[in-house]
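Asks: fold the stuff below for me.
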Amino acid sequence: MNRFVIGFFAALLLLGGIWLFINNKNEEAELQANSSMIQQQIQQVGKLIVTEAYYSQVFTYKNSQKLFLNLVSADKKALIVAKAKATVEYDLRQMETEIDPENRTVRIVKIPDPVVNVYPEFDYYDVSQDFLNQFEGKDYNKIKSSITDQFRKKIDESGLKDDAQDRLMSELLNIFILTKSLEWTLVYNEKVIENEEQLIGSTR
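Replies: Got it, this is the predicted structure:
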């Protein structure tokens, strides 16, 4: 009888050990599979997001120099039609993340700042210049710099950056949705992201 009881419990312990071993293996395999899915999603997100807009404006450039003890005025002026392509870029290939399978956590360590590019083109009309005050390279550089700065102000006042932010959010939401569905935790700025609104607020 004692041998039977001992054998019975020994068999239970053996079966329990086998079950725990298989269960742990299954859990490890699941964690590995989930980690791979998340890593794949992050790689898909890791791309260059470009939002474009086009601007145009007419500018007038004038310059006057007083010569010969201010007795003579030498003038130059031009009408400039400026067009510009503007882009706001998020290079998510530079995004830094950490995956912690043991704690089922994904940390977004760094999101790159947006880069604003302006590509202006200029057409000059009604150019007039006196012999003693003619257009030079420094004039064209000054015009280009001034107009580019004005286009940048237009970009800041427009919704282009907001549009780029929305596109960024749509990519980050893919990571959040996947981690949520796998019952993992997404962390950004040392905060656990519980919902979409919290993610949006943390990136603005």
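Asks: contacts, neighbours, all on C-alpha from now
Replies: Fine.
Asks: how much space between Val187 and Thr97?
Replies: When distances are taken as CA to CA, to the nearest Å, Val187 and Thr97 turn out to be 10 Å apart.
Asks: what about Ser170, neighbour count?
Replies: Using other CA atoms under 10 Å as the criterion, Ser170 is surrounded by 13 other residues.
Asks: need the contact list for it.
Replies: By CA atoms under 8 Å, 6 or more residues apart in numbering, the contact set of Ser170 is empty.
Asks: buried ones in the helix or strand harbouring it?
Replies: For Ser170, the host element (DSSP states H and E) is helix 160-181. Buried positions in helix 160-181, judged by neighbour count with 16 or more other CA atoms under 10 Å: 160-161, 164-165, 167-169, 171-176, 178-179.
Asks: looking at these, which one is closest to Phe9?
Replies: Proximity to Phe9 was ranked across the buried residues of helix 160-181 by CA to CA; first place goes to Thr179, at 41.7 Å.
Asks: before we go on, could you also do this sequence so I can check it against the first one:
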Amino acid sequence: MTKYTGILSFIFGIILTVFLFLSWRSCNKKEDAALINQDYYLITNQIQKMNKMVVLEQDFSSFQTHKSSAANIAGFDILPREMVLYTTAKAQVSYDLKQMKIDVDTVNKKLILQEIPQPEIKIFPDVKIHFMDDYAINRFTQKDINGVMESAKKNMAKSVNQNNLKEQSKKQLKDNLNDIFVLAKALHYSIEDKTNTFPATEL
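Replies: As a prediction, the model looks like this:
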């Protein structure tokens, strides 16, 4: 009887040990899964907060001069007239971050930038007459003034260096995405940029 009791105790001990091990392993898996789900939620929630946003604004200004005359005889302007315009422009660079595609790889703990939308550039020029000099018989008509002002607006818009704006907007974009990057790094995620928007050394 004692022999069988010992064997049964031994078998029961093994079963109990296996049961406790499986229970512990199951609990650990559940905890790991909960942590992964929590990480995923925190990062994706931060991403979803991103919206279309203006990331860069710059102001430009210049003076433009328009000269014309009623006629030119022997190199001399007859009844010359002149208009000096003060032109300004506000340039905005924005990204529609709703179109941004970021994958959260919870297995390999990676935040992967799959797609970043192209920057949208808008330029809002404005023109004011700073000085105007004409003759009573060679006046600027309202049509002339409107044409000169419209031309000045176009010239102002063309003078804005859009390539330079795009480069500067990348730096500002990274600053705006920094909340996501900092959170990912705090959760021990590496950041991989498949769009080649940012140098790897900056991530």
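Asks: quick one: TM-score?
Replies: The TM-score (TM-score structural alignment, normalised by the length of the second structure) is 0.74; 189 aligned residues with a CA RMSD of 3.4 Å.
Asks: shared neighbours of Val187 and Thr97 of the first structure, anything?
Replies: Taking CA under 8 Å, 6+ apart as the contact rule, Val187 of the first structure and Thr97 both touch Val106, Arg107, Ile108.
Asks: show me where the first structure has its strands.
Replies: Remark: strands of the first structure, listed N- to C-terminal, are 48-67, 72-91, 96-100, 105-110, 115-129, 185-188, 191-193; assignment by DSSP state E.
Asks: residues in contact with the last one?
Replies: Surrounding strand 191-193 of the first structure, the residues in contact under the criterion CA under 8 Å, 6+ apart are Thr185, Leu186, Val187, Leu199.
Asks: just checking, the first one touches Ile108?
Replies: No - look at Thr185 of the first structure against Ile108 with CA atoms under 8 Å: they stay out of range, at 10.9 Å.
Asks: same for the longest helix along the second structure, what does it pack against?
Replies: In terms of residue count, the longest helix belonging to the second structure (DSSP state H) is helix 2-48. Under the contact criterion of 3 or more CA pairs under 8 Å, 6 or more residues apart in numbering; DSSP states H and E, the helices and strands touching helix 2-48 of the second structure comprise strand 101-105, helix 162-186.
Asks: with distance to Ile121 of the second structure added, can I get these in CSV?
Replies: Compiled in CSV, those are given as follows (distance: least, CA to CA, whole Å):
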stretch, distance to Ile121 of the second structure
strand 101-105, 21
helix 162-186, 8
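Asks: quick one, which of those gets closest to Pro80 of the second structure.
Replies: Nearest to Pro80 of the second structure among these is helix 162-186; the distance by CA to CA comes to 35.9 Å.
Asks: residue in the first structure paired with Lys170 of the second structure?
Replies: When the two structures are superposed using TM-score structural alignment, Lys170 of the second structure falls opposite Gln165 in the first structure.
Asks: that match and Asn195 of the first structure, how far apart?
Replies: Distance from Gln165 of the first structure to Asn195 of the first structure, counting by CA to CA: 17 Å.
Asks: mean per-residue distance, stretch 23-35 of the second structure versus the first structure.
Replies: Relative to the matching residues in the first structure, stretch 23-35 of the second structure has an average distance of 0.8 Å after the fit, by mean CA distance after the TM-score superposition for the first structure.
Asks: excluding its backbone neighbours, what's nearest the residue nearest in space to the middle of the second structure?
Replies: The centroid of the second structure falls nearest to Leu173 when counting by CA atoms, centre = their mean (3.8 Å). For Leu173 of the second structure, ignoring the flanking residues on the chain, the nearest one in space by CA to CA, 6 or more residues apart in numbering is Val55 at 6.1 Å.
Asks: what does that neighbour correspond to in the first structure?
Replies: Val55 of the second structure is assigned Val50 in the first structure as its aligned equivalent, the criterion being TM-score structural alignment.
Asks: residues touching its match, list them.
Replies: Contacts for Val50 of the first structure (CA under 8 Å, 6+ apart) come out as Thr87, Val88, Glu89, Tyr90, Ala164.
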